[in-house]
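**Q** with the input below, show me the fold.
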Amino acid sequence: MDFFNVIKRMDSISIQPFLFIIIFFSFQPSISLEICSTLCGSQTIRFPFRLIDQPQYCGYQDFELSCQVQETTQDVTILTFPYAGNFSVFHIDYAQQVVQLSYSEGCLPGILLQGLNLSGSPFMSVNTQSYTFYNCSTMVQYPGVTKIPCLSGFNFYVVAILTDGYTPSTSVCLEIAKVMVPMSTDWWEDGMTLGWNQPDCRWCESHQGTCLFENVGAGLQVRCGSAIKHGLPSNVRDALVFGLGISLVCLIAIISCVKLNFTEGQNHPNPEILMTHPRSTPGSTKGLDRQTIDTYPTTLLGPSRCLPNPRDNICSICLCEYQANETLRTIPNCSHYFHVDCIDQWLKLNATCPVCRDKFEEPPPVAPTLSSLMPVVAFFTLIYVL
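**A** Predicted structure coming up:
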């Protein structure tokens, strides 16, 4: 009896449990990452950060965040420092390992005057510069002089000037203190940028990966998940043995699929051959529906008007500058953002970005075939071997 006849006589139903087992276990690494990755408003929360109600293995030590629910606006992500209080998280740059914060409880320059205490946290100031604070009886009109509204009063003005820059007259201004300021485009309006060194996941992020614990519950060593690796892990022998076992199950699953296709091909015509699928012409590009548009993330600008790209501060559709309390919508494919009202009207008529003109229509679904099944099964096996 030749090999092909053996395939025909195999009971496909008895092999189906093995196919379920391989698919279930092959998805386990990605499932664990998906469970830990979450959203608070439009902010993506993932390793090394985690929300306080998530399992501890989802984040690194002292990287806990809380999600403050808002009734009329987007939920706000809160980062709490032991000695500095609560800060709103505006943006997390996982590749550069920096976080943009906004001090919503009061006056950030006042905290800086008292001394920003980041003890007990893994965060540190990034690109600090020395500023001298002055108490002036009249407002000093000079380039580089920054007024601090939250510290100024009815008949006096508190200003900050680079220590190496202009020095005002002592008859008008009295020096208060010299302060090291974490640089940000709007620090005097309660904006601040901090960074962290550990865990160091910059290489992993640059290779489109995500850090996670090497061994959950056993130390703080991290590894790179879903990224290109150099070399093999320490338990390579066990992984290879296990991978060979999974490969055997894959072979059984493929044989089952071949048998099913052969049997059904003899008894039933392929309905897909008889079906015709209309193809859209290049000139028939339509806009997006409301449901699709609503899936694109939105951002509510605070008083500091912190933008992902500070240079991109004008809506390319209406040509108006972004203002506080305005809502922006971001196109995920290219990260360009616009006023919600402007981009919503555009997307109803056009399925392209107004700036880069990239199309982001979803491709039509492709029916799975035996040839497409084989690389998928091989990919599942590779995940376990590595």
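**Q** switch to C-alpha atoms for all contacts and neighbour counts from now on
**A** Will do.
**Q** which residue ranges of the stretch 101-250 of the chain form strands?
**A** Ranges of strands within the stretch 101-250 of the chain are 123-125, 128-136, 146-147, 157-162, 173-182, 191-196, 210-213, 222-225, based on DSSP state E, counting those that start in this stretch.
**Q** among these, which comes closest to residue 299?
**A** Of all the strands of the stretch 101-250 of the chain, strand 191-196 sits nearest to residue 299, with 16.2 Å by C-alpha to C-alpha.
**Q** what's next to that closest one, contact-wise?
**A** 97-103, 108, 122-126, 182-186, 304, 306 (C-alpha atoms under 8 Å, 6 or more residues apart in numbering).
**Q** residue 48: which of the strands of the stretch 101-250 of the chain is closest?
**A** Using C-alpha to C-alpha, the strands of the stretch 101-250 of the chain put strand 210-213 closest to residue 48, at 7.3 Å.
**Q** for the closest one, name the packing helices and strands.
**A** helix 202-206, strand 222-225 (3 or more C-alpha pairs under 8 Å, 6 or more residues apart in numbering; DSSP states H and E).
**Q** next, the structure of the following sequence, for comparison with the previous one:
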Amino acid sequence: MANDLSILFFLFTFFFILHLVFTHPSTCSTKFCKPGEPGIRYPFRLKQLQPDERCVFPGFDLSCNGQNRTTLTLPLLGEFIVDSIDYVLRVIQIQDPDDCLPKRLHNFTTASSIWTVQQYSNFTFFNCPKESRAMDMFMREPCLDGHNYNVVVIATDEPGVDLINLMEELRCNYSQTISIPTIDTSFTPSGVTYTSSIRLMWKEPFDCIICEAITDTLGSKGKAGFEIGCPISPSDHDVDDSPVNAAPN
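**A** As a prediction, the model looks like this:
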């Protein structure tokens, strides 16, 4: 019985690969905004370098900004820098170019979006006098500082009585508690650290995981990028690593 299953699996894999070879859909070569930037290919495209609509799955447009950095624009939130893309795990890592996630993502939501968030963490912010000892006890968030106060951040849900009392002793006023998409958080005696990057996952397109693992390439069969293809020929996923002089979007 085990041998029969092995033979069936082999035949299925063999004919599946033959199907991929002979259907031979069109593909789009990998592009870069500049050397060192993430390689962009289906389901994404760089609009300046890959104008063919077959190079992109709807909603996956990327651009090169004025510094030739790869960027993703999120509705209502604006432009973010793309740090990396994992095409197998379907994860894109982005960062706020101004290193101030709390300001950019205060009302962040993935509702009605092609993206999902790996992890959320709750952070509470306090406004403290510049000479307060809180500056030495908790993590700073300089991008939120005001003229007469500095901002510290603590990883917590709505602050409890003990924390409120401590912060009052430090002459710090409660500002807000918000949920921020994070990669990870680390609790330390001095507070919490969080990065300026977040990871977004996409569910679709999800076809052709085997092909992705084999060839590192996905292609689009359809005229508008809706149907996924799986090219095998090495010539179909050549890399074009020439930088682009970013054009206005």
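**Q** TM-score for these two?
**A** Remark: TM-score between the superposed chains equals 0.65 [TM-score structural alignment, normalised by the length of structure 2]; 197 aligned residues with a C-alpha RMSD of 3.6 Å.
**Q** and among the helices and strands packed on strand 210-213 of structure 1, the most buried is which?
**A** Mean neighbour count (mean count of other C-alpha atoms under 10 Å) peaks for strand 222-225 among those, with a mean of 18.
**Q** average gap between that strand and structure 2?
**A** By mean C-alpha distance after the TM-score superposition for structure 1, the fitted strand 222-225 of structure 1 averages 3.2 Å away from its aligned residues in structure 2.
**Q** for residue 42 of structure 1, which non-adjacent residue is closest in space?
**A** residue 297 (5.6 Å; C-alpha to C-alpha, 6 or more residues apart in numbering).
**Q** what is the neighbour count of that neighbour?
**A** 15 (other C-alpha atoms under 10 Å).
**Q** one more: residue 117 of structure 1?
**A** 15.
**Q** what does the one 4 residues further on give?
**A** Look at residue 121 of structure 1: counted by other C-alpha under 10 Å, it has 15 neighbours.
**Q** over to residue 78 of structure 1?
**A** 23.
**Q** ok, residue 93 of structure 2 next?
**A** Residues near residue 93 of structure 2, counting by other C-alpha under 10 Å: 17.
**Q** spatially central, which residue of structure 1 would that be?
**A** residue 44 (4.4 Å; C-alpha atoms, centre = their mean).
**Q** that one -> structure 2?
**A** Mapped onto structure 2 by TM-score structural alignment, residue 44 of structure 1 lines up with residue 39.
**Q** do residue 136 of structure 1 as well
**A** Match for residue 136 of structure 1 (TM-score structural alignment): residue 128.
**Q** and its match, what does it touch?
**A** 134, 149, 150, 151, 152, 170, 171, 172, 173.
**Q** next one: residue 384 of structure 1
**A** Counted by C-alpha under 8 Å, 6+ apart, residue 384 of structure 1 has contacts 26, 239, 242, 243.
**Q** please apply the same query to residue 26 of structure 2.
**A** By C-alpha under 8 Å, 6+ apart, the neighbours of residue 26 of structure 2 are 219, 220, 221, 229, 231, 236.
**Q** biggest separation within the residues you listed, which pair?
**A** So, these by C-alpha to C-alpha: farthest apart are 221 and 236, at 13.3 Å.
**Q** ok, residue 192 of structure 2 - how many residues close by?
**A** Neighbours around residue 192 of structure 2, by other C-alpha under 10 Å: 17.
**Q** any idea which helix or strand comes after the helix or strand containing residue 35 of structure 1?
**A** Residue 35 of structure 1 is located in helix 28-36, with elements delineated by DSSP states H and E. Counting by DSSP H and E, the next helix or strand C-terminal to helix 28-36 of structure 1 is strand 38-40.
**Q** tell me the buried residues in that following strand?
**A** 38, 40 (16 or more other C-alpha atoms under 10 Å).
**Q** what's the mean distance for it versus structure 2?
**A** Mean deviation for strand 38-40 of structure 1: 1.4 Å (mean C-alpha distance after the TM-score superposition for structure 1).
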